[in-house]
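Colleague: Next one to model:
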Amino acid sequence: MNNRTVRRSVLISGGSIAGLTLAYWLRRYDFDVTVVERAPTPRPGGQAVDLRGVAKEVAERMGIMPEIDRARVHENGLAYVDKTGAWSARMPAELFDGEGAVAGIEILRGDLTEILYAAAQSGVEYIFDDTITGMREVSDGVVVSFRHRASRVFDVVVGADGLHSTVRKLAFGPEADFVHHLGAYMAYFTVPVDGLGLTDWFQLHNAPGGKLVAVRPEGPSTAKAMFGFKATDLVYDRHDVEGQKRILAETFAEMGWLAPRLLAGMEHAPDFFFDTISQTRMDDWSRGRIVLVGDAGYCGSPLSGNGTAMAMVGAYVLAGELARSRGDHHAAFTGYQQQLRPYVTECQKLPPGGVNGFLPSSRAAIRMRNLSVRMFTSTPLRGLMAKSMQKADSIVLTDYTVFEPARQPAASNIPPTSS
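Modeller: Sure thing, here's the model as predicted:
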């Protein structure tokens, strides 16, 4: 039986992991769904992301785990190396049931986006190469203006548009009120593997001053370069890619190991990314008919390792609560926040040492970090380390299938029998 009486329209700003997962589930519950994405196409490339905890259950309920298994990146684990490339400490992927620094399931962000986009095709309207420029709530919806298209009215607007969310800025206020910089920056981009001598391990090299260069394999011909460094007062234009590349080249000019080769590959990288290491912290994820999901509302930072899990689980819960409430956004947003808040709190916890553990400032601190990794991955202390790690399974997913509309049976070609 169909419990819904009125179809509701939802605009999702952002066509990445959170937005596409949400679009899929809302269509299953018979909402009218529109996704607006700033990019001209679904975003390709991106670093490898983790599929952890109950996010795997969301993917299984969507029926996309076979595609994820085929596209996953196969890594043996994480290894810290010195300037010669010799290993100082390592953390195999199978440790901690695949929920450690390297997850049991890793997949390139672009590949996961492609899988989600294919799953969320039927019945979803996509508006690419456009963005929201204004929102005005009225008695029966939200009037939304776009940069390139005429204004439209939607029952609900969802910001799934990342750390620098336009929806959050328009509805809640300045980014500085909610995005908390952790004192470091990160960059990543794709490079060819030729001459790098890579293995199937994610290799990281730290240097004094809080600097890190890393490389992880992603296929037979390419790898992902990653750079991280501490800074608190860096001034740069978020839209000036060439300026960001200059910052990276200057910061790592004297860095050893593979840094020179990776920086040389930066100039031709198709997917250069540079941003702060930050968290989004908010008391409320909704205001009126507008709500946030994923990094827009609760980014955990790359250090937490749970961004993909929070995006997919958050989208699943939000869609389910909208279905449960039959489109009553007040009830839905209350249920969404009540169910998800404890999970987000757990997933946003930083690993032991936080930024200082990821980017040690001195040679002594680097040696101590490596020693702690060797100690806590050894058999006697492994259980203690497991307990200290945040888990992305600290929520039990509600089964919302009862709120799916009844499907009409397929038409039969067999003529009815006479009575």
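Colleague: can we go C-alpha only for contacts and neighbour counts from here?
Modeller: Fine.
Colleague: Excluding sequence neighbours, find me the nearest residue to Gly327.
Modeller: Leaving out its chain neighbours, the residue that sits closest to Gly327 by C-alpha to C-alpha, 6 or more residues apart in numbering is Arg8, at 6.3 Å.
Colleague: now do Ser325
Modeller: Leaving out its chain neighbours, the residue that sits closest to Ser325 by C-alpha to C-alpha, 6+ apart is Ala332, at 5.7 Å.
Colleague: can you list contacts of the one helix or strand Gly357 maps to?
Modeller: Using DSSP states H and E, the element containing Gly357 is helix 354-358. Applying C-alpha atoms under 8 Å, 6 or more residues apart in numbering, the contact partners of helix 354-358 are Leu182, Gly183, Ala184, Gly210, Leu303, Arg369.
Colleague: From those residues, which land in strands?
Modeller: Using DSSP state E, Leu182, Gly183, Ala184 are the members of the contacts of helix 354-358 that sit in strands.
Colleague: here's the other one to compare against:
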Amino acid sequence: MRILVSGAGIAGPVLAYWLTRHGFSVTVVERAPALRSTGGHAVDLFRPAVEISERMGVLPHIEQRATGTSRMTIHQEGSRHPVPVDLSKIFGGTSDRHVEVMRDDLSEIYHDAARDHVEYLFGDSITEISPDGEVRFENAAPRRFDLVVGADGLHSQVRRLVFGEESRFSAFIGAYFGVLTLPNGSDLDGELRMHVGVGRTAGMYGARHIGDARALFLFRSERELDCHHHDVERQKELLRGAFAGMHPEVDGWLDALDRTPGHGPESESGSEWGSGAGSGFYFDSIAQLRMDTWSRGRVTLVGDAGYCPGPAVGGSTSLAVVGAYVLAGELARAGGDHERAFPAYERVMAEHVRGSRAVALSAAKTLVPTSRLGVRGLAHGARLISALPAGPGRALLRLTTKSARFHDSVTVDVYEASPTTAGDRIDLRR
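Modeller: Below is the predicted model of the structure:
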């Protein structure tokens, strides 16, 4: 059975790995000419995704490339007193097994896990999908596949071709997110430096093995701004306007925009990065994909393409890994019968998707406070949790943030080729 996957970011390679394990023939098409290798931005894997990565045999490689960020310093806008935070305790309060890793590193690791068993078509994209499975490409000759999976991100081409324009399903949740690659001039080693004000948050962090740093920006907007996701100059203009005068250090980060060619969001990764250190730039609205179904005929969607809970705030990377694993497993369980497998996949993922959306809405409110009281609450709440012993700190986090441990609260089936073991379950709850 031949399956075409669009997108070689996170969900695509994970799906390809598990599909080949279940005996399917897989082709992955990716519009970028090659895997991106400039790092991207930091993403989080929570317990379910860590467990799946462990079953893939790639967890040691992921842990080896972890960012190593363990401390945070919060500067409240208008205050001279920075607040130190033990970030490892915050992470420990949200997940018993958590790894922060650069997105491009993670993509490469997942790609390498099954590259010898998967056909990859780089530098190409899908232009047409027929109901009978015939697919036309921008460059390659037309081919017929039994199934097509869109793993091509928030701005999915597959979703547009099969379900219609993105505006029908995208719900803006009131904020924007940007990431900029910079030289690590502050010699950040395991530290996240944050500046928090009313309606805006900026930060900078490094990673142990990449040699440069990332500046991140989140800001609120009551309405969706006039900015196409490929209009890089407009994106930079919006960032400058939102963060002007926040702090001299932040002004320095923004100055680097003049030296950053950058690109807008492009593929499943949600971003297109420049070719060298200091050249990467990403910007997009924080929006949720809300679809009644993400399957139609021989086509289904996985990860951000079908149910993005909100970039940077909803655990979308972990959700994509889980979704890819479940989709492959349900196809195997149904013997490749998509009319059985696709509805089962959607039933399994429905609760995870709803929960991740709620997490995203809560996280956006916390990370980008709407009042001075919220700014103080974020800074001093984080300091209190990090100052307490692990047990009380975890309990306080659960009391103050209802969704704090959602990502660790789900169960995922163990999908084996043999039907006698397919019904076993891994209990991922703590």
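Colleague: count of residues packed around Arg372 of structure 2?
Modeller: Applying other C-alpha atoms under 10 Å, we find 15 residues neighbouring Arg372 of structure 2.
Colleague: Correct me if wrong: Glu218 of structure 1 contacts Ala71.
Modeller: No: if you go by C-alpha atoms under 8 Å, Glu218 of structure 1 and Ala71 don't touch, sitting 10.1 Å apart.
Colleague: got the residue ranges for the helices in the stretch 251-400 of structure 2?
Modeller: Listed in chain order, the helices of the stretch 251-400 of structure 2 (DSSP state H, counting those that start in this stretch) span 304-307, 316-333, 338-367, 372-387, 390-400.
Colleague: quick one, what contacts the residue nearest to Leu51 of structure 1 when sequence neighbours are not counted?
Modeller: Closest residue in space to Leu51 of structure 1, ignoring its immediate chain neighbours: Ile105 at 5.4 Å, by C-alpha to C-alpha, 6+ apart. By C-alpha under 8 Å, 6+ apart, Ile105 of structure 1 lies in contact with Asp50, Leu51, Arg52, Asp69, Arg72, Val73, Gly98.
Colleague: Tell me how many other residues surround the counterpart of Met312 of structure 1 in structure 2.
Modeller: Using TM-score structural alignment, the partner of Met312 of structure 1 in structure 2 is Val321. Val321 of structure 2 has 25 neighbours, counted by other C-alpha under 10 Å.
Colleague: Also Lys387 of structure 1?
Modeller: Neighbours of Lys387 of structure 1 (other C-alpha under 10 Å): 10.
Colleague: now the equivalent of Ile17 of structure 1 over in structure 2: how far from Leu106 of structure 2?
Modeller: Using TM-score structural alignment, the partner of Ile17 of structure 1 in structure 2 is Ile10. As defined by C-alpha to C-alpha, to the nearest Å, Ile10 of structure 2 lies at a distance of 7 Å from Leu106 of structure 2.
Colleague: ok, the two, which is more surrounded?
Modeller: Under the neighbour definition other C-alpha under 10 Å, Ile10 of structure 2 and Leu106 were set side by side, and Ile10 has more, 28 against 25.
Colleague: Leaving out the residues flanking it, which one is nearest to the more buried one?
Modeller: Among residues not flanking Ile10 of structure 2 along the chain, Ser107 sits closest, at 5.2 Å (C-alpha to C-alpha, 6+ apart).
Colleague: Neighbours of that neighbour, how many?
Modeller: 23.
Colleague: Now which residue in structure 1 aligns to it?
Modeller: Counting by TM-score structural alignment, Ser107 of structure 2 corresponds to Thr113 in structure 1.
Colleague: ditto for Ala395 of structure 2
Modeller: Under the alignment (TM-score structural alignment), Ala395 of structure 2 pairs with Gly383 of structure 1.
Colleague: Likewise for Thr411 of structure 2?
Modeller: Using TM-score structural alignment to pair residues, one finds that Thr411 of structure 2 aligns to Val396 in structure 1.
Colleague: Find the helix or strand that that match is a member of.
Modeller: Per DSSP H and E, there is no helix or strand for Val396 of structure 1.
Colleague: go on, Arg234 of structure 2?
Modeller: In this assignment (DSSP H and E), Arg234 of structure 2 forms part of helix 232-243.
Colleague: That helix corresponds to what range in structure 1?
Modeller: Under TM-score structural alignment, helix 232-243 of structure 2 corresponds to residues 241-252 of structure 1.
Colleague: count of neighbours near the aligned partner of Asp161 of structure 1 in structure 2?
Modeller: The equivalent of Asp161 of structure 1 in structure 2 is Asp152 (alignment by TM-score structural alignment). Asp152 of structure 2 has 33 neighbours, counted by other C-alpha under 10 Å.
Colleague: Wait, a helix at Asp152 of structure 2?
Modeller: No: secondary structure assignment (DSSP: H, G, I helix; E, B strand; the rest coil) places Asp152 of structure 2 in coil, not in a helix.
Colleague: Pretty sure it sits against Ile10.
Modeller: No: shown here, Asp152 of structure 2 and Ile10 do not form a contact pair, counting by C-alpha under 8 Å, at 9.3 Å.
Colleague: Now for the residue nearest to the spatial centre of structure 2: which residues touch it?
Modeller: What sits nearest the mean C-alpha location of structure 2, by C-alpha atoms, centre = their mean, is Thr317, with 3.5 Å. With contact set as C-alpha under 8 Å, 6+ apart, Thr317 of structure 2 has these partners: Ile10, Val43, Asp44, Leu45, Gly303.
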